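Participant: Predicted model follows, preceded by the sequence.
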Amino acid sequence: MQKRLSIVMAEVHLRCLGGCREVGRSAFLLDVNGKKLLIDYGISLNETPSFPLHVRAIDVDVVVISHAHLDHSGSVPLLYTSKIKPYTVSTALSAVVLRYLLADMLKLSGYYLPFEVHEVQEMYESMTLVDNDEVVDVGDVQVRFIHAGHVPGSSMILISCEGFKALYTGDINLVESQLLYPADKQQILRECPIDLLIIESTYGDRAHEPRKIVEEKFVQAVMEVVEGGGVVLIPAFAYGRAQEIMCVLYKYLRDAVEVYVDGMAKALSRELLDYHMYLKDLKLYKEALKKVRFVKRAEQRAEILKKKGIVVISPAGMLRGGPSTYYASILADREDS
């Protein structure tokens, strides 16, 4: 007589609240056996901010943040405008960076935002901080944070329950950079089979040159301008991209060029020193940080632009606000820059 094999799997429902067929406001509500996990709750910062579909705080058991970039986290304070306070989980570094990014967003877009400093503080008081590879239990659901390779402290989110597995990659990078190790493909494969995969695919429709070639072309382009006496402005996101560019320039050029760092990238670059466990090469990072010059006052910017053969790394990465817009307005008419 043959025995029948019975497999019981969790009951699962997924609602896509934002980030589908668009860039920004990533948000997914995953219901696993009645436990509701809100995975990211981002914002799109255009002329006016746009938010994901509404979800009531009472309908959320836990908010899970993959990383601090606002397109994945900027709407989380919305959940703290009522008396119900869901608890939020992120890595410790993402929580630190998010404090800076939310404060900056409130300063620049506060008139359009349906929350204020109070809600941000409520969010922080409800946060649980973890490291990558830690597991958080939400009833019978296990939530595991896995290194994503995108920015320091970023995570993929693995959800497990009764034989069911879901993987949310968030923003994922599988290529080693100067700042970070890539996401571990073998670690992901060891978790297979994955029943539900939610994967970031912004640049999935194009081929990329090998990282080393991209870095060499970038450095060559920088040196062409520097050797001609011009100024190279590199608009960069304050968290992740600015620090990567610092490391690339230091690795290839060492003392060959004078590099200035402006805006929020200054404070976040210092913060990373306290979270060096997220970095690939602490020695390289410390040396790169030691060589750059921080712009301390707004009045310095005009003087810096009088110099010849320099590099300026400054937010905002898309030239939407921040000191980079000032530098760009001055350099726009210079043929050597």
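Facilitator: Received it, and whenever you're ready, just let me know what you need. Here the structure is a predicted model, which is why all the values come from computation and not from measurement. Numbers count the residues shown, from 1 in each chain.
Participant: For the rest of this, base every contact and every neighbour count on C-alpha atoms.
Facilitator: Noted.
Participant: Roughly how far does the residue most central in space within the chain sit from residue 102?
Facilitator: Taking Cα atoms, centre = their mean, the centroid of the chain lies closest to residue 69, which sits 3.8 Å from it. Separation of residue 69 from residue 102 (Cα to Cα, to the nearest Å) stands at 10 Å.
Participant: Check residue 223 too.
Facilitator: 35 Å.
Participant: hold the first one in mind and look at this next one:
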Amino acid sequence: MNSVTSYGAAGMVTGSCHLVKLGPIQILIDCGMFQGLGDSERNYEPFGFDPAEIDFLIITHAHLDHIGRVPKLVKEGFNGKIIATQPTKDIANIMLLDSAKILKEEYKTLRRKAKRHGDEERIMEPLYTEDHVKEVFLKRWHVLEYFEKHKLPKRIKVTLGNAGHIMGSAFVMIDYVEDKTTKRVVFSGDIGSKHRLIIDPLDNMHEGDTLFIESTYGDRVHRPIKESVKQFKQSVITTLKRNGNVIIPSFALERTQEILWLLHEMFHNNELPRCRVFLDSPLAIKATRLYNKYPVHLSDEVEYQTLGDGDPFSFASLESISTREESRMINKVKERTIIIAGSGMCHGGRVMHHLKHRLWNNNNTIIFVGFQVEGTLGRSIIDGDEYVKIYGEEIVVKAQIETINGFSAHADQSDLIEWIDNFTELKNLYLIHGEAEKMEIFGKVIKDRLNHEAKIMEYGVSVKL
């Protein structure tokens, strides 16, 4: 039986992992980390399948909730071929090495604390190490351009289309033959809005029998990007003019580059008040170099600057911060700063100590420019908690809190509906990668507007293709 089974991003946002069985061929779509309070422990649980039996791993893009368990997959026996775009391969390398480093640091911290209580044996070893990450990139990779067909055994073909989510992101088309008829199953990965700041918009799809589609924002419509840019600029300018500081918890991929592009434009248009801008994220610095490396994946305006003499992600008042010592020195600058730091959901990283030092001051502004998973510190702040705990200390939330969802790299409800509507012969539709209540809302909207029945995938439950 040809089938699909979801072992992540089923009834939840993170942990994307979908097993496609086409006769004897087993294809895994992504192998991501579970993220959020109470979910991260699931990363240490056994896979619901034998990694050694997987023939192909297709990676849609290089966010950790889509690639974060790949080293674990390799460690536990996967020896097949990995398929992705070239930017995704390069970005995955820096993301996974950074992840391994964080896992090692977390392990040392937890072990040190447990040792003081005499129960260090209960602390699990890191999920994987840098050596395991290196093994991933020693495997066989096949790099695809968008809409380049790649033949697999048993008359199966794989094609990737531009998902418009982050650089190199792709939706996956798998063509297979059943009862002498060619059929197609499509996995959206994470798809972006058609209105993007720095990368080309997603490609439309027309052919497909079965679609597995993300539903992160299936319950809402984003503010128009122009309004979001206006809100961002006003918030930055207002905060700086009152001698406050702007802290932007930002994802190293795509969101940081979008923010740098906007600040670059503000600086060169004389809109940016006098200030110091700190990019306090070694990972984001590395990712930005890759964005400059692949200008063909950028929007026409940004690509033009990249190919010319200018750097669209840099300007005179920007300071890139690499070391921890440099990061700590930022705290000595008391006013008129913009601090861009990870992690984007405030569940670790350098942004934590910036929040600890500035969250309690009502002159400052925290600008959230990305999705905050339930159970993260970022979600607690935007949900209005009066106090939050950072490094064991209760911190009062007095800074201005701005949430600008228009920057989201995810398509909103209208974008998703429009993309689905492009399919001309769609027979089966499944919702993945979304919070359960949001998928319920999205499913009803799909029924009302498109007259399609959308089923919600359940963890570990197989569906027939």
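Facilitator: Sure, I can see it. Note that this is a predicted model, so its numbers are computed, not measured.
Participant: Can you give me the TM-score here?
Facilitator: In this superposition the chains share a TM-score of 0.89, using TM-score structural alignment, normalised by the length of structure 1; 322 aligned residues with a Cα RMSD of 2.0 Å.
Participant: quick one, strands of the stretch 1-150 of structure 2?
Facilitator: For the stretch 1-150 of structure 2, strands defined by DSSP state E, counting those that start in this stretch occupy the ranges 3-6, 18-22, 25-29, 56-58, 81-84, 141-143, 150-152.
Participant: Over in structure 1, find the residue span the fifth one aligns onto.
Facilitator: Residues 87-90 of structure 1 are matched to strand 81-84 of structure 2 when aligned by TM-score structural alignment.
Participant: What residues of that stretch count as buried?
Facilitator: Neighbour counts over stretch 87-90 of structure 1 (16 or more other Cα atoms under 10 Å) mark 87, 88, 89, 90 as buried.
Participant: What's the match for the residue nearest to the centre of structure 1 in structure 2?
Facilitator: Match for residue 69 of structure 1 (TM-score structural alignment): residue 63.
Participant: Provide a list of residues in contact with that match.
Facilitator: Contact partners of residue 63 of structure 2, counting by Cα atoms under 8 Å, 6 or more residues apart in numbering, are 92, 95, 253.
Participant: One more: residue 309 of structure 1?
Facilitator: Contacts of residue 309 of structure 1 by Cα under 8 Å, 6+ apart are 225, 226, 227, 228, 229, 230, 231, 232, 257, 258.
Participant: redo that, cut-off 10 Å
Facilitator: Counting by Cα atoms under 10 Å, 6 or more residues apart in numbering, residue 309 of structure 1 touches 222-232, 256-259, 336-337.
Participant: one step back: among the buried residues of stretch 87-90 of structure 1, which pair sits farthest apart?
Facilitator: Distance extremes for these: the farthest pair is 87 and 90 at 10.3 Å, using Cα to Cα.
Participant: joint contacts of the two?
Facilitator: By Cα under 10 Å, 6+ apart, residue 87 of structure 1 and residue 90 have these common neighbours: 63, 64, 127, 128.
Participant: what's the closest of those to residue 172 of structure 1?
Facilitator: Using Cα to Cα, those come closest to residue 172 of structure 1 at residue 64, 16.0 Å.
Participant: What's the match for residue 156 of structure 2 in structure 1?
Facilitator: Under TM-score structural alignment, residue 156 of structure 2 pairs with residue 141 in structure 1.
Participant: Next one: the residue nearest to its match when sequence neighbours are not counted from residue 32 of structure 1, what distance?
Facilitator: Leaving aside its sequence neighbours, residue 141 of structure 1 sits nearest to residue 161 (Cα to Cα, 6 or more residues apart in numbering; 5.0 Å). Distance, residue 161 of structure 1 to residue 32 of structure 1, by Cα to Cα: 8 Å.
Participant: Tell me which of the two has more neighbours.
Facilitator: residue 32 (22 against 19; other Cα atoms under 10 Å).
Participant: Can you name the residues that contact the aligned partner of residue 174 of structure 2 in structure 1?
Facilitator: Using TM-score structural alignment, the partner of residue 174 of structure 2 in structure 1 is residue 159. Residue 159 of structure 1 makes contacts with 30, 32, 37, 135-138, 141-145, 165-168, 194, 196, as judged by Cα under 10 Å, 6+ apart.
Participant: Could you rerun that using 6 Å?
Facilitator: 142, 143, 165, 166 (Cα atoms under 6 Å, 6 or more residues apart in numbering).
Participant: tell me the SS of the residue nearest to the first one when sequence neighbours are not counted?
Facilitator: This means residue 142 of structure 1. Spatially, and ignoring its direct neighbours in sequence, residue 142 of structure 1 is nearest to residue 160 (5.1 Å; Cα to Cα, 6+ apart). Secondary structure, DSSP: H, G, I helix; E, B strand; the rest coil: residue 160 of structure 1 is strand.
Participant: what's the burial count for residue 160 of structure 1?
Facilitator: A count of nearby residues for residue 160 of structure 1, using other Cα under 10 Å, gives 20.
Participant: Next: the one 10 residues further on.
Facilitator: Residues within reach of residue 170 of structure 1, counting by other Cα under 10 Å, total 23.
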